[in-house]
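In: take a look and give me a structure for this.
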Amino acid sequence: MAVIYFLLSVSVIMGTLFLLVFLWNLRSGQYEDDYTPSIRILFEDKKPSNSENFSSKT
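Out: Take a look at the predicted model:
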């Protein structure tokens, strides 16, 4: 029975710790930009300039 109390207290402490870390990240602005990552794949890459275009030298 003592093992159950020990495991229960450890799990509550770990849950509280994870909650505090999550709230700390939330207040520091970690999750502010949730729109840009989902559309980043739709943006086109910049085209290389003529001096960087090595395929035209063939």
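
In: alpha carbons only for contacts and neighbour counts from here, please
Out: OK.

In: distance from the chain centre to the longest helix along the chain, please.
Out: Across the chain, the helix with the greatest residue count (assigned by DSSP state H) is helix 2-27. Centre-to-centre, helix 2-27 and its host chain are 21 Å apart (Cα atoms, centre = their mean, to the nearest Å).

In: compare with the first, here's sequence two:
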Amino acid sequence: MNIVFVMIPIAILFVIIAGVVFFWAIRSEQFEDLDRQGSNILFDEDLPAHQPNKHTDHDPQP
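Out: Reported below is the predicted structural model:
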């Protein structure tokens, strides 16, 4: 029964921390543009095209 007196304050502390993090995310505009990040992955051109590996992707000698 004594564990309840420890677990309830810990649970309340977790709820308070989660609330603070949530309201911080709202104030720092983390949820303003949800669609842009989802479409950025489709149009990401930063990586170079696949370069064949000399050791595994070579043509056999004729």
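
In: next one: the residue nearest to the spatial centre of structure 2 relative to Glu29 of structure 2, how far apart?
Out: The centroid of structure 2 falls nearest to Gln37 when counting by Cα atoms, centre = their mean (11.1 Å). With distances taken as Cα to Cα, to the nearest Å, Gln37 of structure 2 is found 14 Å from Glu29 of structure 2.

In: same check, this time on Val6 of structure 2
Out: For Val6 of structure 2 relative to Glu29 of structure 2 (Cα to Cα), the value is 35 Å.

In: what does Ser39 of structure 2 give?
Out: 18 Å.

In: what does Asn40 of structure 2 give?
Out: 18 Å.

In: show where stretch 13-32 of structure 1 falls in structure 2, residue numbers please.
Out: The alignment of stretch 13-32 of structure 1 onto structure 2 (TM-score structural alignment) spans residues 13-32.

In: ok, residues contacting the matching stretch?
Out: Applying Cα atoms under 8 Å, 6 or more residues apart in numbering, stretch 13-32 of structure 2 has no contact partners.
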